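Participant: Just a sequence and a predicted model for now, questions to come.
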Amino acid sequence: MPWFLYLLECADGSVYTGIAVDVEARFAQHANGTGARYTRSRKPVRVLAQFELADRASALRAEYRVKRLTPREKRALAAGERTLESVLPAPPEPSDHAEPEAEAPA
């Protein structure tokens, strides 16, 4: 089941970052005051962007990285000036010193 990383613009101009399976339903929770504590006092205005990820673990890792961005960087991500991949760490490269595979007995 895919998960989504989403960015919300709040009434005070700040950008909130979260994850959810259903972004519209989660936005409704934020809007009616039952979402995160952050958005209770800074009413969300709109969804700036959402990005589909493979699973919850991937969404959590992406959320951690995006939350470390400045508001300007988050807005650039939402506007498509940056890609989500540019924020995430590069996948590990295969090692040149990999163990040789054992041969099957004859």
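Facilitator: Perfect, I can see it now. Numbers count the residues shown, from 1 in each chain.
Participant: contacts, neighbours, all on C-alpha from now
Facilitator: Fine.
Participant: ranges for the helices of this protein?
Facilitator: The residue ranges that make up the helices of the chain, judged by DSSP state H, are 23-31, 37-41, 56-67, 71-79, 84-87.
Participant: try this one side by side with the last:
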Amino acid sequence: MAFYAYILLCNDGSYYAGHTDDLETRIAQHQSGALGGYTVKRLPVKLEWAQDFPTRDEAFDAERQIKGWGRAKKRALIAGDWDKISELAKGRAG
């Protein structure tokens, strides 16, 4: 079984990060408002990025890491721009 970390783009332009073991169902739950919370007041949402992981712990760790990132770093991840992610990480450390 695969587990996923994902980023949604909300209708207000904000990003939401989460994790799940059923990506299709989870996105449908967000879209319908069934989950409540952050996304329910920011519908519709659009899946911008997802990655599969072998364990729930790894997917959850990725979600927590992404939630700690700023908007520019999330955009770089969505674009697959690893150089930009590295550059942004160095800037924060300095």
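Facilitator: All right, it came through fine. Computed from a predicted structure; not experimentally measured.
Participant: Mind checking the helices of structure 1 for the one nearest to Leu7 of structure 1?
Facilitator: Of all the helices of structure 1, it is helix 71-79 that lies closest to Leu7 of structure 1, at 7.2 Å by Cα to Cα.
Participant: State the distance from Gly33 of structure 1 to Arg42 of structure 1.
Facilitator: According to Cα to Cα, to the nearest Å, Gly33 of structure 1 and Arg42 of structure 1 sit 10 Å apart.
Participant: ditto for Gly35 of structure 1
Facilitator: The value you get for Gly35 of structure 1 to Arg42 of structure 1, if Cα to Cα is used, is 11 Å.
Participant: and these two? which has more neighbours close in?
Facilitator: Arg42 (19 against 14; other Cα atoms under 10 Å).
Participant: show me the residues around the more buried one that make contact.
Facilitator: For Arg42 of structure 1, the contacting residues are 10-12, by Cα atoms under 8 Å, 6 or more residues apart in numbering.
Participant: can you rerun that using 10 Å?
Facilitator: Residues counted as contacts of Arg42 of structure 1 (Cα atoms under 10 Å, 6 or more residues apart in numbering) are 9-16, 30-31, 33.
Participant: and those residues, which are buried?
Facilitator: When burial is judged by neighbour count using 16 or more other Cα atoms under 10 Å, the buried members of these are 9-10, 14-16, 30-31, 33.
Participant: Those residues into TSV, with extra columns for distance to Leu69 of structure 1?
Facilitator: Rendered in TSV, the data for the buried ones among the contacts of Arg42 of structure 1 read as follows (distance: Cα to Cα, whole Å):
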residue	distance to Leu69 of structure 1
Glu9	15
Cys10	16
Ser14	12
Val15	10
Tyr16	11
His30	21
Ala31	23
Gly33	25
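Participant: separation between the equivalent of Arg37 of structure 1 over in structure 2 and Ala79 of structure 2?
Facilitator: Under the alignment (TM-score structural alignment), Arg37 of structure 1 pairs with Gly37 in structure 2. According to Cα to Cα, Gly37 of structure 2 and Ala79 of structure 2 sit 26 Å apart.
Participant: Thanks again, I'm all set now.
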